[in-house]
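>>> Sequence first, then the predicted structure, then my questions.
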Amino acid sequence: MLYIFKTTVKKKKDVKTITRIFEENEAILHFNFDLEDRDKILRVKSEKLEAPEILSLISHLGHDCEELDL
């Protein structure tokens, strides 16, 4: 499943921190950020995680995140 989120992530150093956490999580198959987009889009592909679990990961790292409808 592909999830798309609007985030408050703005800095590349924050993306690096999130990248480390996401790369350690085997349930996340692929992810990417679009910091150029005004909504600072995060896309996550996972067959095991649901949106609330991904939201929790981001919020534990100090960022707000909300799922967008596809």
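Nice, I can see it.
>>> From now on I want contacts and neighbour counts done on CA atoms only, so please keep to that.
Will do.
>>> Following the chain onward from the one helix or strand Lys6 maps to, which element is next?
For Lys6, the element it lies in under DSSP states H and E is strand 2-7. Moving toward the C-terminus from strand 2-7, the next helix or strand (DSSP H and E) is helix 12-24.
>>> distance between the strand holding Lys6 and the chain's centre?
6 Å (C-alpha atoms, centre = their mean, to the nearest Å).
>>> alright, now check it against this:
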Amino acid sequence: MEEQILIFRTSVKNVRDIKHISALFTLCPQIYKWNVDLENWEKILRIECQGITSTEILKALRAINIYAQELE
């Protein structure tokens, strides 16, 4: 399976949201590197992963009240 980089615009507001994402992604071994750019007005989430789809990530984020939209 091929490594992929997924990029999302998010509703992240603060460090507490990032801590929730961190706890979530710790449970996903397919995600091995990620970050959120809090300086960008779109709060860009960049994920390096393998074997997980953007739909699965969106669904997991929604479960912790983080809304995201994949960017092309």
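In hand now; what should we look at? Quick caveat: nothing in here was measured; it's all calculated off a predicted structure.
>>> Quick one: the residues in structure 2 that the strand holding Lys6 of structure 1 pairs up with.
Aligned by TM-score structural alignment, strand 2-7 of structure 1 falls on residues 5-10 of structure 2.
>>> and for that stretch, what are the contacting residues?
42-49, 54, 66-72 (C-alpha atoms under 8 Å, 6 or more residues apart in numbering).
>>> Contact partners for the residue nearest the centre of structure 1?
Closest to where the C-alpha atoms of structure 1 average out (C-alpha atoms, centre = their mean) is Leu42, at 4.6 Å. Leu42 of structure 1 sits next to 4-7, 31-34 when contact means C-alpha under 8 Å, 6+ apart.
>>> Translate it into the numbering of structure 2.
For Leu42 of structure 1, the residue aligned by TM-score structural alignment is Leu45.
>>> Tell me if that match really is in a strand.
Yes. Counting by DSSP: H, G, I helix; E, B strand; the rest coil, Leu45 of structure 2 is found in a strand.
>>> What distance do you get for it to Thr26 of structure 2?
For Leu45 of structure 2, the distance to Thr26 of structure 2 equals 15 Å [C-alpha to C-alpha, to the nearest Å].
>>> No further questions, thank you.
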